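Participant: predicted model, plus sequence, below.
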Amino acid sequence: MNKPALWTKDFISVSGSSFFLFVTFYMLLVTMPIYALEEMESSPSEAGLITTLFVVSAIIVRPFTGQWIERFGKKKVLIISQVLFLVASLLYLVPDSLWAMLVLRFFHGIGFGMATTVTGAIIADIIPDSRRGEGMGYYAMAMSLAMVIGPFLGLTVMQKWGGFTMIILCAVIAGLALVAGGMIQGSEQPSVHGVMSIFQVQLRAHDLLEFSALPIAIVGTFFSVVYSSILSFISVYAIELQLEEVASYFFVVYAVVLLLSRPFTGKWFDQYGAHVIVYPAILLFAVGMLLLSQVSTGWAFLTVAGLIGLGWGTLFPSFQTIAIQKAPPEKKALAIATFLSLFDLGIGFGSFVVGLIVTKISFSTLYFYGSFYILAGIAVYYILVQRSQSNRLKFEKNESVDYTGEKYN
């Protein structure tokens, strides 16, 4: 029996569009604080607001994006969001004060939040059900590659040619995201809603959140809190260990392991189910964090990168796939928005808390206790996802049996 096609033109286009979006995001993530400190003479706390406001605006807009997708269609919302993202990328040449930069970062976050939500919704529609885990894994891999390429490209260009060239390059890459997004065919009927209906948003809880995705979103948030300690502080930890020469290769190794493992882990998810993949991935993530707390050589540091890449790099797309699978077809966009919003909250909250904690304890101690925090995630996943799923299946089975004990036809 032939498998349904996965690598279609639309799948490649939306994955490419997402890749270019995240390359731009990571380029600006690592360079804007430096730009604010050096060019605008901002304080470190003011520079930190540049990242915070971007994330906050992305979180705010995602629930509304789900409503706009239902009203206008995915293709229209995608193009509008990517145009906003491109325009904002070009406008970085304009601000001459911190407050102007903060307003721009908030505006840019809106485009990013909309675009990442709608690309997730599109990919959920075009991946065949029988290859859902495999397809979501490859899609998430595009973001992981961007996480490696973006910071390296942004810092290299800024150091060699300055902020102006770096911003122009960001705009070019954002333009590539728009081109790739425009190549997506789509099969939606033209919308009958007027433009002004974009302001007619619903503020009821079930319009802003997809409740079927909440359990796995909470699990993802639980893990994102500890993952933020790696994302935000791994380079600082490397300097503390006097391993700064290999620090830049941490996420390179992470991505290579991700690339090598993705063809297998996604297929195993589809073949054996989520639980068979999630629990070993949690253990690998925990072992990687434990070893990270003990490393003293470059080779050990990079070996840990591979373990964390295999562990967390498998968990993230698996959680996204679960969020999509549990949502009704018409609510998949809202499910993606719910998952990503809570995940981003975990990253933002985690970075803030970790910054406070490391003023009291060392990074090695932080990562040591972080490994046990990750292991506690086994119980969180079991209670919120696996056990609740089992209870629901038992309830549905009992509902299908009448009082004589005979099943309904």
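Facilitator: Sure, I can see it. Remember, predicted model here, so these are calculated numbers, not experimental data. Residues are numbered from 1 along each chain as shown.
Participant: can we go C-alpha only for contacts and neighbour counts from here?
Facilitator: OK.
Participant: Leu315 contacts Leu283, correct?
Facilitator: No: judged on C-alpha atoms under 8 Å, Leu315 makes no contact with Leu283 at a distance of 10.7 Å.
Participant: the two: who's more crowded?
Facilitator: Counted by other C-alpha atoms under 10 Å, Leu315 and Leu283 do not tie: Leu315 has more neighbours, with 24 against 20.
Participant: measure the more buried one to Val256 for me?
Facilitator: Taken as C-alpha to C-alpha, to the nearest Å, the spacing of Leu315 relative to Val256 amounts to 16 Å.
Participant: same thing with Ser224?
Facilitator: The gap separating Ser224 from Val256 is 21 Å, by C-alpha to C-alpha.
Participant: more crowded one of the two?
Facilitator: Each of Ser224 and Val256 has its neighbours counted (other C-alpha under 10 Å); Ser224 has more, 25 against 18.
Participant: how about the more buried one, secondary structure?
Facilitator: Secondary structure, DSSP: H, G, I helix; E, B strand; the rest coil: Ser224 is helix.
Participant: thinking Gln301 is in contact with Ser293, fair?
Facilitator: Actually, residue 301 is Phe. It isn't Gln. No: applying C-alpha under 8 Å, one finds Phe301 not in contact with Ser293, separated by 9.7 Å.
Participant: which helices and strands does the strand or helix carrying Lys267 pack with?
Facilitator: For Lys267, the host element (DSSP states H and E) is helix 250-272. Using 3 or more C-alpha pairs under 8 Å, 6 or more residues apart in numbering; DSSP states H and E, the elements in contact with helix 250-272 are helix 132-161, helix 274-292, helix 298-326.
Participant: okay, now the one to match up with it:
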Amino acid sequence: MRASHAYFLFVGTLLTAAGYGATFLLTEHFRALGGSEIDTSTTLGGAMAGTLIGVPLVGWYAKKLKAARMGAMGAVSVAAGYGFLALLTTLTPLIALAGFLIGLGWGIFYLAGPMALSERVTDQDRGFWFTRFGAFQMAGIGFSPIVAAALVEHLGLSTRGAFGVIAGATLVAAVLLLTFEALSPQASQARAQTSNWMRALPALLSSRAIYPILMVGLGACVFSGMLTFQSSLVRGTGLEAGTFFAAYAVTVVVARFVLAPMINRADGDRASVVLLALMILGVVTAFGLVYGVPVQIASAILLGLGYGLVYTVIQTQAVNDAPPEHRSAALTWFVIAYFFGIFGFPVLGGWLIVTVGIAGFLAAVLAFAVAEMALALLRGRQTTRKPVSA
């Protein structure tokens, strides 16, 4: 695979990830239509259902359809979801269908994108390429709500119009992913892996891989809670949600390039505990958002360093801790657990904000962060410590 070809995948990844990042504006969109966080929860509940279908579809059909093509199909599904939202002028139960299409597409892409890259690189180069892939993905997630907000605030677009732009961007992503497949075909000796991931579950439950699989779900609850409802967290404080998104995105992208190699060489158990401690501090700091922009930026940086770096550490643990014959299944369950948190927690989060307020909501987010730390400590006591390799 030529480096120039990889950038078709990377830019396609950035634009597809922008589709997920734009979900952070759902609350503002529904408020403009007279709704609330409950409508955000409904939409993201549909998205969670979509991801739980999209992820296994990749495992079943990637070998036949090719991973990059499936990634393009996922981007088209995301575009359809946002196009549907852009066409709706009133609140309707159909917002769950729009969420389903977004979740289906993101679930397909989230597994197919890395798979398409992995099929084309050597074991020695995989860490290098995955780091860059992750940086483009996080850039899309983090900067998308900033760009969308700018379209609304400075160019006079409605949130419906901004979602229309997102739909167009994800269609461009689909074209780029198809171009990547055409320019850099899969090596003849490579095979897209299929896995009996359901049958592998009992074996994974009895292995140490279950710890990072559960941990990624808990961490995703923290991530989705802090970003999806950031506009709710800063309401009445004079702060802008875009400030948090920008600080978080810059932190993660820079950290992935600068600090990730050092983290990958460190002891995985110790690294995960330190990074999770930073994530917990980021949530605790959010309780003080009323004290201004410096506190908001500090919270974003701590979350970006903690969550942004620990993800790759525990992803490696999930694969390495699994029985060799079930490593593909471990990665599939890892992604499923991630999406349970990403789209599942907002279903609870919207209800918490409406019923118990911001403080109660943040307390729930903090509880998930502490639970992930507890699992990291428990795993560390039951495994021989060794360096994590990307």
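Facilitator: Received, thanks. All of these numbers come straight from a predicted model, not from anything done at the bench.
Participant: ok so, going back, distance to Phe72 of structure 1 added to the helices and strands packed on helix 250-272 of structure 1, as JSON lines?
Facilitator: Output for these, formatted as JSON lines (distance: least, C-alpha to C-alpha, whole Å):
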{"stretch": "helix 132-161", "distance to Phe72 of structure 1": "24"}
{"stretch": "helix 274-292", "distance to Phe72 of structure 1": "33"}
{"stretch": "helix 298-326", "distance to Phe72 of structure 1": "20"}
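Participant: max-length helix in structure 2?
Facilitator: helix 327-382 (DSSP state H).
Participant: can you give the distance of that helix from its chain's centre?
Facilitator: 13 Å (C-alpha atoms, centre = their mean, to the nearest Å).
Participant: show me where the stretch 101-250 of structure 2 has strands.
Facilitator: All residues of the stretch 101-250 of structure 2 lie outside strands when identified by DSSP state E, counting those that start in this stretch.
Participant: so stretch 138-147 of structure 1 matches what in structure 2?
Facilitator: Against structure 2, the aligned range for stretch 138-147 of structure 1 is residues 132-141 (TM-score structural alignment).
Participant: now do the matching stretch: everything it contacts.
Facilitator: Contacts to stretch 132-141 of structure 2, defined as C-alpha atoms under 8 Å, 6 or more residues apart in numbering, come from residues 10-11, 13-22, 114, 249-250, 252-253, 256-257.
Participant: ok, now with 7 Å
Facilitator: 10, 13-15, 17-18, 20-21, 249, 252-253, 256 (C-alpha atoms under 7 Å, 6 or more residues apart in numbering).
Participant: kindly report the same for stretch 343-362 of structure 2.
Facilitator: For stretch 343-362 of structure 2, contacts defined as C-alpha under 7 Å, 6+ apart pick out 37-38, 40-42, 44-45, 47-48, 221, 224-225, 233.
Participant: one more: stretch 306-316 of structure 1?
Facilitator: Contacts for stretch 306-316 of structure 1 (C-alpha under 7 Å, 6+ apart): 253-255, 257-258, 278, 281-282, 284-285, 288.
Participant: let's go with 6 Å and repeat that
Facilitator: Residues outside stretch 306-316 of structure 1 that contact it (C-alpha atoms under 6 Å, 6 or more residues apart in numbering): 253-254, 257-258, 281, 284-285, 288.
Participant: in those residues, find the pair that's most separated.
Facilitator: Val253 and Ala281 (17.1 Å; C-alpha to C-alpha).
Participant: so the two - more neighbours on which side?
Facilitator: Remark: of Val253 of structure 1 and Ala281, Ala281 carries more neighbours, 24 against 20, as counted by other C-alpha under 10 Å.
Participant: skip the chain neighbours and tell me the closest residue to the corresponding residue of structure 2 for that one.
Facilitator: Alignment note (TM-score structural alignment): Ala281 of structure 1 maps to Leu275 of structure 2. Counting by C-alpha to C-alpha, 6 or more residues apart in numbering, Leu275 of structure 2 lies nearest to Gly306, which is 4.3 Å off, once chain neighbours are set aside.
Participant: nearest residue to Gly306 of structure 1 in space, please, no chain neighbours.
Facilitator: Tyr254 (5.1 Å).
Participant: give the equivalent position in structure 2 for that neighbour.
Facilitator: Tyr254 of structure 1 maps onto Tyr248 in structure 2, by TM-score structural alignment.
Participant: residues contacting the residue nearest to the spatial centre of structure 1?
Facilitator: Centroid-nearest residue in structure 1, with C-alpha atoms, centre = their mean: Leu340, separated by 6.3 Å. Listed by C-alpha under 6 Å, 6+ apart, the contact set of Leu340 of structure 1 is empty.
Participant: tell me how far Leu205 of structure 2 lies from Ala322 of structure 2.
Facilitator: 10 Å.
Participant: next: Ser207 of structure 2.
Facilitator: From Ser207 of structure 2 to Ala322 of structure 2 the distance is 6 Å (C-alpha to C-alpha).
Participant: those two: which has the busier surroundings?
Facilitator: Ala322 (23 against 14).
Participant: next, count neighbours for the residue nearest to the more buried one when sequence neighbours are not counted.
Facilitator: Using C-alpha to C-alpha, 6+ apart and skipping residues adjacent in sequence, the residue nearest Ala322 of structure 2 is Ala209, 5.2 Å away. Using other C-alpha under 10 Å, Ala209 of structure 2 has 27 neighbouring residues.
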